[in-house]
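>>> Sequence isn't available, so here's the structure alone:
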């Protein structure tokens, strides 16, 4: 990345951050005025918070990406990243719109899981129509295989749907989804630096800036919830970066906590429990596990914190999971460096 490209990135990140910050601040007052609020389930008293603030993250990210392209186009006459960034920004905004629709319909009253899957699949169209990514895979003992249309029409939609719904599973605590999104994308940006893939680093850091603007109001005690608007958008964006920049092994390893969350969820179903991630708040603001067993990493975090400290508070649960994600990220980078994920 040369000096001008780095300068354009800083400007684009500043635009993304400020767009998110200003948009969320405005949205909080409007959502409260409209009664578009939800109860904060980890608080002992009835605290109500503005819903669906994540829409501004997807919008700010798209603005940041297009700002970067605009700077490159008009100052250095370079549109090398136009195709990638146009498809990623459109996908981010489309997935955010679907999440916003789900949030509008209401928690537990929104889109059915089957409907979400059916509606998420077409959101991958920007990647399919612009034919981004490389439809070849390396199969052991066989070699390089060109998957052709199967890659674009099947694997890309499956990847987008899987990542967006997977990222949505580990949620429900002030700042949790935002912290996880920042960490996933920061480690992805480091991968871009190691590989010398400027587009991967730039697009990752622009969304990080957007999430940071949102986190100002989402950190404990939150004034705004991210909603499915946020989780769908960030999950789909992460999948898009994986597809466009061919980082499948790395991204799957980085997503380890979400595979664990899926297994814990299935464990709950096997025991007849359709789990919620929330803890049970006590009068002093601490949390206790909601079930006899852990059916989410959040439940596991509460149990560990109680054993270590004698209590568990919401911000500590978020920090505990963020620490786990940091460990996963560092191990993933190490495995990439020694060639196991290349």
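Noted; the coordinates are in hand. Just so you know, these numbers come straight off a predicted model, no measurement behind them.

>>> make it CA atoms for all contacts and neighbour counts henceforth
Fine.

>>> Tell me which stretches of the chain form strands.
37-39, 48-50, 136-139, 143-146, 280-281, 287-288 (DSSP state E).

>>> Mind putting those strands into TSV with mean neighbour count and distance to residue 25?
TSV is the format used below for those (neighbours: other C-alpha atoms under 10 Å; distance: least, C-alpha to C-alpha, whole Å):
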stretch	mean neighbour count	distance to residue 25
strand 37-39	18	14
strand 48-50	22	10
strand 136-139	12	44
strand 143-146	11	48
strand 280-281	18	28
strand 287-288	22	29
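
>>> Tell me which of those strands sits nearest to residue 155.
Residue 155 lies closest to strand 136-139 among those, at 11.5 Å (C-alpha to C-alpha).

>>> helices or strands next to that closest one in the packing?
On a contact count with 3 or more C-alpha pairs under 8 Å, 6 or more residues apart in numbering; DSSP states H and E, strand 136-139 meets strand 143-146.

>>> Can you tell me what sits against the strand it packs on?
The contact list for strand 143-146 (C-alpha atoms under 8 Å, 6 or more residues apart in numbering) reads 135, 136, 137, 138, 139.

>>> Against that first model, consider the following:
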């Protein structure tokens, strides 16, 4: 999947299909970000990286995005927020906002997984939402979306497993595309279910030193605690794997639709 995305994006760069001033290449920036995301995920699959490393290694992927935003101009330091108006973060945008976005989105996407289809269907929904309001930049994700939807089809049926390689790659793909297309707020709203899941996991772990676990009785999933989004949904309520994935996908679809509405009206 990562190789296909990179080849496609490099072709866009080679034929200069997407151009913007100041010698900035959105396609090359996106390709480099995806390359690092895939490598980080592959490394995690091989040697099982400690969570401290996984939390901060994505910051390296922020470097090409910082360079892109800086060379693009001052307009990139502004973020339009509903009711609050447009906020100019100035230099803090480059060294605080972008790194935080990369770290949070990449890790939250990676943390919500473990069920067939969950790691592919939900990111595909967010990707489609971003593409719908990205204008000409949507072509950057055309091939990646097709490949990802194909993976989602087989992953949902339990035929393939994308692993950390896929989840890290798609996480960085989403945040890189959002920065390139100036859709940071849309991305944040779209991934709110991811953020909620990660917050629940981290809070229960650091406060009670307990991890989220779900029990499979042979047919359905059930949990006796609420320490993650999955265990919250299955708390004393047995559900099949596909039912859980469908519920979470609907939550992501709702947050993505909310982001689209906010984009249109604010």
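Structure received. Bear in mind the structure is a predicted one, so any value in this text is a computation, not a measurement.

>>> What value does the TM-score take for this pair?
The TM-score (TM-score structural alignment, normalised by the length of the second structure) is 0.85; 257 aligned residues with a C-alpha RMSD of 2.6 Å.

>>> Columns distance to residue 90 of the first structure on top of the contacts of strand 143-146 of the first structure, output as TSV?
Shown next, in TSV, are these (distance: C-alpha to C-alpha, whole Å):
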residue	distance to residue 90 of the first structure
135	21
136	24
137	26
138	29
139	32
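
>>> what two of those residues are the furthest from one another?
Across the contacts of strand 143-146 of the first structure, no pair lies farther apart than 135 and 139, at 12.8 Å, counting by C-alpha to C-alpha.

>>> Check the second structure for its longest helix and report it.
The helix that spans the most residues within the second structure, counting by DSSP state H, is helix 241-265.

>>> now the first structure
Criterion DSSP H: the longest helix present in the first structure is helix 3-34.

>>> State the span of the second structure onto which that one is aligned.
Under TM-score structural alignment, helix 3-34 of the first structure has no counterpart anywhere in the second structure.

>>> Give the closest residue to the residue positioned nearest the centre of the second structure in space, chain neighbours not counted.
Geometric centre of the second structure, nearest residue: residue 171, 3.2 Å, by C-alpha atoms, centre = their mean. Nearest-residue entry for residue 171 of the second structure: residue 106, 4.4 Å, with adjacent residues in sequence omitted and distances by C-alpha to C-alpha, 6 or more residues apart in numbering.

>>> Return the residue of the second structure aligned against residue 190 of the first structure.
In the second structure, residue 190 of the first structure lines up with residue 132, judged by TM-score structural alignment.

>>> go on, residue 126 of the first structure?
Aligned by TM-score structural alignment, residue 126 of the first structure pairs with residue 64 of the second structure.

>>> Would you quantify the distance from its match to residue 56 of the second structure?
Residue 64 of the second structure is 16 Å from residue 56 of the second structure, where distance means C-alpha to C-alpha, to the nearest Å.

>>> In terms of neighbours, single out the busier of these two.
residue 64 (18 against 15; other C-alpha atoms under 10 Å).

>>> Quick one: the helices in the second structure, in order.
Along the second structure, counting by DSSP H, helices occupy 2-14, 26-47, 51-56, 62-72, 91-92, 98-111, 118-132, 142-156, 163-180, 184-190, 192-208, 229-233, 241-265.

>>> quick revisit: distance between the longest helix of the first structure and the chain's centre?
Centre-to-centre, helix 3-34 of the first structure and its host chain are 17 Å apart (C-alpha atoms, centre = their mean, to the nearest Å).

>>> helices and strands around it, which ones?
Checking 3+ C-alpha pairs under 8 Å, 6+ apart, helix 3-34 of the first structure ends up next to strand 48-50, helix 55-75, helix 198-218.

>>> Nearest to residue 227 of the first structure, out of these?
Short answer: helix 55-75, nearest of these by C-alpha to C-alpha, at 8.6 Å.

>>> Pull out the buried residues from the closest one.
Neighbour counts over helix 55-75 of the first structure (16 or more other C-alpha atoms under 10 Å) mark 55-72 as buried.
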